[in-house]
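Engineer: Sequence isn't available, so here's the structure alone:
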């Protein structure tokens, strides 16, 4: 009987883990997932780090050292998270080398409190790039409006970028434009575009959570029939956009220079509604060239019982578009849904970072006494 994770990898899907903590690094569980579960990358976010740092005493020695150096909470937080990401990059370095830099990647996010400040986001991205100082790090920038020029500016400077918190098809088109503009500028500036990497993180399950809530308020049979269908339809149409840009002349010119495409990454793939199959955001989004970043529980569920098709995206575009048409016919505005999700995503990361900074500030103060 074939291993579902092997089948998924053979279908062209890169398996990344959506989690990181110092405990996972110390006890070797990340290395074991790389060795035994086909994990070829790691993503983090402010909420993941807030949980890791406040829920473990493995950071105590470094926090004590930071307190002795009299650093503030923001600087300490950068040092703590960069330490973990640097270590994870080293664990994934053999994968990075074996895949020519395509995989073996670890992401670290800019301070989400500055997501709507372009210049500060660029400065933060440069600081993290220097601080981690590993060729396989990806700096995450949220795909809000003000993040778009920051994405272009960082890519133009040769910084590898993970564009995160995408929900909207319109925003994805803008992200692709920002990516192309960044590579074009990098090329003009003399950077080796063959060495610049980027992924575009399109969030999945949160779309169903928001839409299903609105459908349940409507309460009709037609609304019930649409439950659990919008997130996958949205992601499939995003992949169609990806294919369209690969076929465009603008990308063709960059590809001739050896540039690498910005790969689609399916994020938020853990199932939040227990009525749904726990592997659906993996098995229904299989296509060559994508990344699926999973919480560990989803990773193990896929390994245990998932049925992996060779491709679940091509041939679905008409059906996916019809799903969004039916959503609008029920009175649910797509643009309102994705805007709410983007705003909520930034707010949640802000709250996690604020809470962590407050906790860390108190800990640093106590350690100095």
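Structural biologist: Good, I have the coordinates. All values derive from a computational prediction rather than experimental measurement. Numbers count the residues shown, from 1 in each chain.
Engineer: going forward, measure contacts and count neighbours with C-alpha atoms only.
Structural biologist: Fine.
Engineer: for the helix or strand where residue 131 lies, packing partners?
Structural biologist: Element membership for residue 131, per DSSP states H and E: helix 118-132. With contacts defined as 3 or more Cα pairs under 8 Å, 6 or more residues apart in numbering; DSSP states H and E, helix 118-132 has these neighbours: helix 73-98, strand 137-142, helix 147-156.
Engineer: Just name the most buried of these.
Structural biologist: The highest mean neighbour count among these, using mean count of other Cα atoms under 10 Å, belongs to strand 137-142: a mean of 28.
Engineer: what's that strand packed up against?
Structural biologist: Applying 3+ Cα pairs under 8 Å, 6+ apart, one finds that strand 137-142 makes contact with helix 73-98, strand 105-109, helix 118-132, helix 147-156, strand 161-166.
Engineer: go again using 10 Å as the cut-off
Structural biologist: Using 3 or more Cα pairs under 10 Å, 6 or more residues apart in numbering; DSSP states H and E as the contact definition, the elements that strand 137-142 packs against are strand 39-42, helix 73-98, strand 105-109, helix 118-132, helix 147-156, strand 161-166, strand 198-203, helix 334-368.
Engineer: now those in TSV, with distance to residue 272?
Structural biologist: TSV is the format used below for those (distance: least, Cα to Cα, whole Å):
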stretch	distance to residue 272
strand 39-42	21
helix 73-98	27
strand 105-109	23
helix 118-132	31
helix 147-156	28
strand 161-166	17
strand 198-203	13
helix 334-368	15
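Engineer: take a look at this one as well, against the first:
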């Protein structure tokens, strides 16, 4: 590690850096390869909004869209083909990292189609289809931590499908997620699967929590509410890690560990700051601790590299402060459970809206490409 190398300092603190972005342009231009080679990126996450932006604005997709059009492929299958193609290529690019870390890193995530996430059975079927289509060992299927998603997580893990659980906002929901992970891995062990090949992370969302809490605190008003702005997200994540430590030091977990399983690592998602009054690196440097993944859009990654002040650990010594902060926020009049439930619904709706807009645009492009065909 060189002097003033914050990205190396993150690695030294036990943090894995994953890029929260993917596009065909990143793949063909060598941008992703460069970030892997020179910016310590060891994984990639995607979501429906990321793909909506990439495909809507990406000329690099035109040739494949034309081929799909002349073959008469329906819009939903065309979308799966386009997104799975990008994810497969990213998996291949990160395969050396996957092999060098024994499957811990080098992972690429693709989310189940958001309109399907309200049904457990459809989510499982979609996860199986994506797992088959991408067909790479370093793939993660993203399943939302909704009431319908929780049982799907266990069943997919039991079949050997590696899972990134997304849209986690509350500590209670995180407990259900970890229970689902343990149950799924126990079933996989009973089925005789090789547990070391089944990976999982739990994506706890950060900045969206502060955005929602701060808006409510501003409505409440007063000096105490003003002083509590920007404290809920970090406190929430720190207490999530405390729960992670408890679950993954239990006899139940040690039995799985002895059978070859790797832990379901906490992943900090939504790490770009939304409030310009906050430092652009705060959701990175305030959540450093061993064994976590932090996903970042490239702008946040560059900001950390440029001026991030990375401590050895900014989580485990702050549990008491985090508990007090959450208690004060709730005492000020914020309903923690209602806020988390609202964020879950909002997150699912945002992805669904982005996906539907992309479907409409791709349908038009397929028709246009077909009309131009000789």
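Structural biologist: Good, I have the coordinates. Being a predicted model, the structure only gives us computed values, none of them experimental.
Engineer: Now the TM-score, please.
Structural biologist: Here the TM-score for the pair of chains, by TM-score structural alignment, normalised by the length of structure 1, is 0.99; 369 aligned residues with a Cα RMSD of 0.7 Å.
Engineer: on that earlier part again, list the buried residues for the helix holding residue 131 of structure 1?
Structural biologist: 118-122, 124-126, 128-129, 132 (16 or more other Cα atoms under 10 Å).
Engineer: Can you check which part of structure 2 that helix sits on?
Structural biologist: Following TM-score structural alignment, the partner segment of helix 118-132 of structure 1 in structure 2 covers residues 120-134.
Engineer: Next: stretch 179-196 of structure 1.
Structural biologist: Correspondence between stretch 179-196 of structure 1 and structure 2 is established over residues 181-198, with TM-score structural alignment as the criterion.
Engineer: likewise stretch 353-366 of structure 1?
Structural biologist: The counterpart of stretch 353-366 of structure 1 in structure 2, using TM-score structural alignment, spans residues 355-368.
Engineer: In the matching stretch, which residues are buried?
Structural biologist: Within stretch 355-368 of structure 2, the residues scored as buried using 16+ other Cα under 10 Å are 355-356, 358-359, 362-363, 365-366.
Engineer: Any chance of the residues you listed in JSON lines with distance to residue 146 of structure 2 as columns?
Structural biologist: Rendered in JSON lines, the data for the buried residues of stretch 355-368 of structure 2 read as follows (distance: Cα to Cα, whole Å):
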{"residue": "355", "distance to residue 146 of structure 2": "18"}
{"residue": "356", "distance to residue 146 of structure 2": "20"}
{"residue": "358", "distance to residue 146 of structure 2": "23"}
{"residue": "359", "distance to residue 146 of structure 2": "23"}
{"residue": "362", "distance to residue 146 of structure 2": "28"}
{"residue": "363", "distance to residue 146 of structure 2": "29"}
{"residue": "365", "distance to residue 146 of structure 2": "33"}
{"residue": "366", "distance to residue 146 of structure 2": "33"}
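Engineer: Show me which of those residues is closest to residue 53 of structure 2.
Structural biologist: In terms of Cα to Cα, no member of these lies closer to residue 53 of structure 2 than residue 358, at 8.4 Å.
Engineer: that older thread, and the helices and strands packed on strand 137-142 of structure 1: which comes nearest residue 28 of structure 1?
Structural biologist: Among these, helix 73-98 comes nearest to residue 28 of structure 1, with 9.4 Å by Cα to Cα.
Engineer: For the match of helix 118-132 of structure 1, give me the average deviation versus structure 1.
Structural biologist: The superposed stretch 120-134 of structure 2 is, by mean Cα distance after the TM-score superposition for structure 1, a mean 0.4 Å from where its aligned residues fall in structure 1.
Engineer: cool, stretch 179-187 of structure 2 as well?
Structural biologist: Its aligned residues in structure 1 lie a mean 0.4 Å from stretch 179-187 of structure 2 after superposition (mean Cα distance after the TM-score superposition for structure 1).
Engineer: Which residue is the nearest non-sequential neighbour of residue 22 of structure 2?
Structural biologist: Here the nearest residue to residue 22 of structure 2 in space, its sequence neighbours aside, is residue 46; by Cα to Cα, 6 or more residues apart in numbering that works out to 6.4 Å.
Engineer: how far is the match of stretch 353-366 of structure 1 from where the chain is centred?
Structural biologist: Taking Cα atoms, centre = their mean, to the nearest Å, one finds the center of stretch 355-368 of structure 2 at 25 Å from the center of the full chain.
Engineer: got it, and stretch 57-66 of structure 1?
Structural biologist: A distance of 28 Å separates the C-alpha centroid of stretch 57-66 of structure 1 from that of its chain, computed with Cα atoms, centre = their mean.
Engineer: Identify each buried residue in that stretch, please.
Structural biologist: Neighbour-count burial for stretch 57-66 of structure 1, counted by 16+ other Cα under 10 Å, picks out 59, 63-64, 66.
Engineer: residues in structure 2 aligned with that stretch?
Structural biologist: Stretch 57-66 of structure 1 covers residues 59-68 of structure 2 once aligned (TM-score structural alignment).
Engineer: which residues touch the matching stretch?
Structural biologist: By Cα atoms under 10 Å, 6 or more residues apart in numbering, the surrounding residues in contact with stretch 59-68 of structure 2 are 23-28, 54-55, 69, 71-75, 77-79, 81-82, 85, 362-363, 365-373.
Engineer: Now do the SS call for the residue opposite residue 288 of structure 2 in structure 1 once aligned.
Structural biologist: Here residue 288 of structure 2 is matched to residue 286 in structure 1, going by TM-score structural alignment. Here residue 286 of structure 1 takes the coil state, with states given by DSSP: H, G, I helix; E, B strand; the rest coil.
Engineer: need the contact list for residue 286 of structure 1.
Structural biologist: With contacts defined as Cα under 10 Å, 6+ apart, residue 286 of structure 1 is in contact with 8-9, 11-13, 236, 266, 292, 308-314.
Engineer: Those in helices, which ones?
Structural biologist: Using DSSP state H, 8-9, 236 are the members of the contacts of residue 286 of structure 1 that sit in helices.
Engineer: Out of the residues you listed, which is nearest to residue 279 of structure 1?
Structural biologist: Looking across those and measuring by Cα to Cα, the closest to residue 279 of structure 1 is residue 8, at 12.0 Å.
Engineer: so who does the residue of structure 1 positioned farthest from its centre touch?
Structural biologist: In structure 1, the residue that sits farthest from the middle, by Cα atoms, centre = their mean, is residue 369; the gap is 39.3 Å. Applying Cα under 10 Å, 6+ apart, we find residue 369 of structure 1 in contact with 67-68.
Engineer: Same question for residue 152 of structure 2.
Structural biologist: For residue 152 of structure 2, the residues meeting the contact criterion (Cα under 10 Å, 6+ apart) are 117, 119-125, 127, 143-146, 158, 163, 180, 184.
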